[in-house]
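# only the shape, not the letters, is given here:
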């Protein structure tokens, strides 16, 4: 049995705690004796989450059991951390067989010196802070989770569920993780190197209606002519004015936005359909399998066929 110990503190993000806990609890339902889930706060008294929910820990730090997996959630409480938390992590973190952070929990691990010399991620809004405050950490702002040895860091909030599912898959196999994902009605499909947010979330929504309509058109027609000339005509602007306005209002160039939309569309087709690579490359607007392959390797580090083999759920019978 693997003991999963979750660190609690005031102003913790509740979903950072409950999301992974539900995954590990689901594994216990799938196979008895898989995990023992425990929580601990500095003095063993209840903590209040950032949303106002009260959580009652099982232990104080002093009497907490030795964990197999030590899970450190994030939340507002990581911005001005309780020194009792970072001091305890500094001493006990290296003893865990597996050290895991969710969201800005990485800030606590960094403050305890446990990420120095490692690659790590956190919520996209705090990656710059993590890199600035801790230059010894190789901060990667793109993935939803990162593994460096036995240290795992994840991005914002719900990515803790993705990481917990990946850990269950490592411990108990894909069938267990898939059964839990189905029970929780979430996808067992998000690889760690998937971007933290979709093209639509990565870009700001344009203020002007013609530009918003162009954003929506790109999303719905990735296989169309999405050149600046074509898109600017749709927005009834000159190409130069359109390109400048689009970047100003969305935070990225039209070309970059199109790249993200096409990659996301192709990824979903690889995950959700049995369509061939050539067919998908046309549907996503790449034109040729080679063009799609280059985009996948550049952004995701794997070719489309490899991506499909690794991340498409196996058929069930």
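Right, received. Where do you want to start? Because the structure is a prediction, the values reported are computed rather than measured. Residues are numbered from 1 along each chain as shown.
# use CA for all of it now, contacts and neighbours both
Fine.
# strands along the stretch 51-200 of the chain, start to end?
54-55, 59-60, 69-72, 98-101, 119-120, 138-139, 145-148, 151-154 (DSSP state E, counting those that start in this stretch).
# which of those strands sits closest to residue 217?
Ranking the strands of the stretch 51-200 of the chain by their distance to residue 217 (criterion: CA to CA) puts strand 145-148 first, at 30.7 Å.
# from the chain's centre, how far out does that closest one sit?
The chain centroid and the centroid of strand 145-148 are separated by 10 Å, computed with CA atoms, centre = their mean, to the nearest Å.
# check stretch 136-144 too.
Put simply, stretch 136-144 sits 11 Å off its chain's centre (CA atoms, centre = their mean).
# how about residues contacting it?
Outside stretch 136-144, the residues that touch it by CA atoms under 8 Å, 6 or more residues apart in numbering are 115-124, 127, 130-131, 154-156, 159, 191-196.
# out of those residues, which end up buried?
Neighbour-count burial (16 or more other CA atoms under 10 Å) applied to those gives 115-116, 119-124, 127, 130-131, 154-156, 159, 191-192, 194-196.
# now, those that are in helices?
Among the buried ones among the contacts of stretch 136-144, the ones falling in helices (DSSP state H) are 127, 130-131, 159.
# out of the residues you listed, which is nearest to residue 84?
residue 130 (20.2 Å).
# how many neighbours does the closest residue to that closest one other than its chain neighbours have?
Spatial nearest neighbour of residue 130, chain neighbours left out: residue 107 (6.6 Å); criterion: CA to CA, 6 or more residues apart in numbering. Using other CA atoms under 10 Å, residue 107 is surrounded by 31 other residues.
# use this one as the comparison:
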């Protein structure tokens, strides 16, 4: 049995428990208690969350905790970066010496960094806090556009639901891909996103208000290899081209052409990170038609050519 300690503190963010749930579901899928889940805190007892309710925890210094052999320690996160107590830092440093892996979803990375565990390592965090993390702790390398990063025994992930991806990656490493996929299905999420995948989604940024515009976007996503003219998308939305263009810009803040380019860039980037197809094939499959058009689109979106994006992905484990 693998003992997992989930560390929380006052004003912890409740969504972090989604990480715990993934391991709980893994036990159900396997049919036995593979993971023993323990909630830990510095003082023990009831710890109040940012949502207002409290949960029962075991204290770092309690006999049960000091005698436990923790395979994995996961640091919870809050809604904002708070001062880290000396007791928490000492516990994290000790855990790094005795546990197989130490993880920190979201801004829990600040705790690992302050404890010195990220010195000389690559890490990620919620995109809104990435630059602050890099500024405060220049000895680590923050990759702010990653879902999760594994650097030796240290695991970090982006914010909120990215912790589920991190947990699924751990379950896959421990129990295999089939179990991880079964856990993902039980959680009703896509099988975990690759660690190198972008935290950002072109579809999420658009956020259309009406079903018609959403239907056109879904159609575009499924048919990127096609030219996707305004007339074609308007027909899918059952609007005239003029009505469609006006409604699209009003609801998304972008022109249809710009939105389609963003979808193509996002899809092309994912294909590059997977590393299986040539640049020519990717350009064709995503509707850019040729590498030069794709290169110009990448420069507009990321300030980097496709070759740099692929090279960076290959450097990531």
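The structure has been received and is ready for your questions. Quick caveat: nothing in here was measured; it's all calculated off a predicted structure.
# want to throw the ones in helices among the buried ones among the contacts of stretch 136-144 of the first structure into JSON lines with distance to residue 282 of the first structure?
Output for these, formatted as JSON lines (distance: CA to CA, whole Å):
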{"residue": "127", "distance to residue 282 of the first structure": "35"}
{"residue": "130", "distance to residue 282 of the first structure": "40"}
{"residue": "131", "distance to residue 282 of the first structure": "39"}
{"residue": "159", "distance to residue 282 of the first structure": "31"}
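# nearest to residue 63 of the first structure among the residues you listed?
Distance to residue 63 of the first structure across these (CA to CA) is lowest for residue 159, with 29.5 Å.
# give the equivalent position in the second structure for that closest one.
The equivalent of residue 159 of the first structure in the second structure is residue 162 (alignment by TM-score structural alignment).
# setting aside sequence neighbours, what's the nearest residue to that match?
Residue 162 of the second structure sits nearest to residue 147 (CA to CA, 6+ apart), 6.0 Å away.
# quick one: what's aligned to that neighbour in the first structure?
Per TM-score structural alignment, residue 147 of the second structure is aligned with residue 144.
# and the most centrally placed residue in the first structure, how close does it get to residue 191 of the first structure?
Among the residues of the first structure, the one closest to the centroid is residue 144, at 2.3 Å (CA atoms, centre = their mean). Residue 144 of the first structure sits 8 Å away from residue 191 of the first structure when distances are taken as CA to CA, to the nearest Å.
# repeat for residue 280 of the first structure
20 Å.
# next SSE downstream of the helix or strand where residue 36 of the first structure lies?
Element membership for residue 36 of the first structure, per DSSP states H and E: strand 35-41. Once the chain leaves strand 35-41 of the first structure, the next helix or strand it forms, by DSSP H and E, is strand 47-48.
# superposed on the second structure, what's the mean shift for that following strand?
By mean CA distance after the TM-score superposition for the first structure, the fitted strand 47-48 of the first structure averages 1.1 Å away from its aligned residues in the second structure.
# tell me what that strand is packed against?
Using 3 or more CA pairs under 8 Å, 6 or more residues apart in numbering; DSSP states H and E as the contact test, the elements touching strand 47-48 of the first structure are strand 54-55.
# mind reading off the mean deviation between the strand it packs on and the second structure?
Its aligned residues in the second structure lie a mean 1.5 Å from strand 54-55 of the first structure after superposition (mean CA distance after the TM-score superposition for the first structure).
# now do that strand: distance to the chain's middle.
Average the C-alpha atoms of strand 54-55 of the first structure, do the same for its chain, and the two points are 25 Å apart (CA atoms, centre = their mean).
# in the second structure, point out the residues matching it.
Per TM-score structural alignment, the counterpart of strand 54-55 of the first structure in the second structure is residues 54-55.
# residue 248 is in contact with residue 213 of the second structure, correct?
Yes. At 6.4 Å, residue 213 of the second structure and residue 248 qualify as touching, with contact defined as CA atoms under 8 Å.
# from residue 217 of the first structure, how far off is the residue nearest to the centre of the first structure?
For residue 144 of the first structure, the distance to residue 217 of the first structure equals 27 Å [CA to CA].
# so who does residue 12 of the first structure touch?
Counting by CA under 8 Å, 6+ apart, residue 12 of the first structure makes contact with 48-50, 73-78.
# check residue 207 of the second structure too.
Residue 207 of the second structure makes contact with 251-252, according to CA under 8 Å, 6+ apart.
# with residue 131 of the second structure instead?
Residues in contact with residue 131 of the second structure (CA under 8 Å, 6+ apart) are 142, 144.
# how much space separates it from residue 144 of the second structure?
Residue 131 of the second structure sits 8 Å away from residue 144 of the second structure, going by CA to CA.
# closest one of the ones in helices among the buried ones among the contacts of stretch 136-144 of the first structure to residue 235 of the first structure?
The closest of these to residue 235 of the first structure turns out to be residue 127 (CA to CA; 34.4 Å).
# quick check: the closest one touching residue 110?
No. Checked against CA under 8 Å, the pair residue 127 of the first structure and residue 110 is beyond contact range at 11.9 Å.
# just give me how far the host helix or strand of residue 17 of the first structure sits from the chain centre.
In the assignment (DSSP H and E), residue 17 of the first structure maps to helix 14-30. Taking CA atoms, centre = their mean, one finds the center of helix 14-30 of the first structure at 16 Å from the center of the full chain.
# other SSEs contacting it?
Using 3+ CA pairs under 8 Å, 6+ apart: helix 14-30 of the first structure touches strand 35-41, helix 159-172, helix 174-184.
# how about CSV for these, with distance to residue 204 of the first structure added?
Shown next, in CSV, are these (distance: least, CA to CA, whole Å):
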stretch, distance to residue 204 of the first structure
strand 35-41, 38
helix 159-172, 21
helix 174-184, 30
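# and these: which comes nearest residue 94 of the first structure?
strand 35-41 (17.1 Å).
# for residue 131 of the second structure, see how far away residue 221 of the second structure is.
Distance from residue 221 of the second structure to residue 131 of the second structure, by CA to CA: 31 Å.
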